[in-house]
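Asker: Coordinates only, no sequence provided:
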């Protein structure tokens, strides 16, 4: 099973050739490759899969998706 996640770019220009970036997903920070994309900026959202940013993502869509993931992590509410 493969899973690609939206992540927020918090730093660009890392690595010897500047092809790496730092992203944040719920407080977890990870260095990833930005080599497949052009013009990624701090604050952009990208789709991350296997350590590579695959595409830019609309910020509103990214926030909705991240909210859904957060909701899945909430315990169910018992009916009274």
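Answerer: Structure's in. What do you need? Note that this is a predicted model, so its numbers are computed, not measured. Numbering: from 1, shown residues only.
Asker: CA atoms for contacts and neighbours, from now on please.
Answerer: OK.
Asker: quick one: the helices in the chain?
Answerer: 59-72 (DSSP state H).
Asker: and the longest strand for it?
Answerer: What stands out as the longest strand in the chain, according to DSSP state E, is strand 5-14.
Asker: so how far is that strand off the chain centroid?
Answerer: On the basis of CA atoms, centre = their mean, to the nearest Å, strand 5-14 sits 7 Å off its chain's mean C-alpha point.
Asker: want to compare, so here's the second one:
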């Protein structure tokens, strides 16, 4: 199962290559923010994004992040498996 999971941008790692560090349920990993690097939806530190396969797909507000996270936690194993995959992933 592939899930889009909410994460908060905690650091801009490499502006030129559009890499930021996001925190998802205590797990911090680099994500590609290229889709949200410019324009009115450009993301920065503190913003919430929906992450799918290592890419920040859309900017969301804190309330949407909270409600999405609560829903995903209620799924149990699929969400836990997604977090396990996130912990193992690497984007340099």
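Answerer: Here it is on my side, so go on. Since the structure is predicted, the reported quantities are computational estimates derived from the model, not experimental observations.
Asker: rewinding a little: and the longest strand of the first structure, which residues are buried?
Answerer: Within strand 5-14 of the first structure, the residues that count as buried by 16 or more other CA atoms under 10 Å are 5-12.
Asker: Dump these into JSON lines; add distance to residue 25 of the first structure as well.
Answerer: As requested, these are exported to JSON lines (distance: CA to CA, whole Å):
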{"residue": "5", "distance to residue 25 of the first structure": "9"}
{"residue": "6", "distance to residue 25 of the first structure": "8"}
{"residue": "7", "distance to residue 25 of the first structure": "5"}
{"residue": "8", "distance to residue 25 of the first structure": "7"}
{"residue": "9", "distance to residue 25 of the first structure": "9"}
{"residue": "10", "distance to residue 25 of the first structure": "10"}
{"residue": "11", "distance to residue 25 of the first structure": "13"}
{"residue": "12", "distance to residue 25 of the first structure": "16"}
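Asker: quick one, what contacts residue 14 of the first structure?
Answerer: The neighbourhood of residue 14 of the first structure, defined by CA atoms under 8 Å, 6 or more residues apart in numbering, consists of 20-22.
Asker: Strands - which of these land there?
Answerer: Using DSSP E, the subset of those located in strands is 20-22.
Asker: most neighbours, which of those?
Answerer: Looking at these with neighbours defined as other CA atoms under 10 Å, the largest count falls to residue 21 at 23 neighbours.
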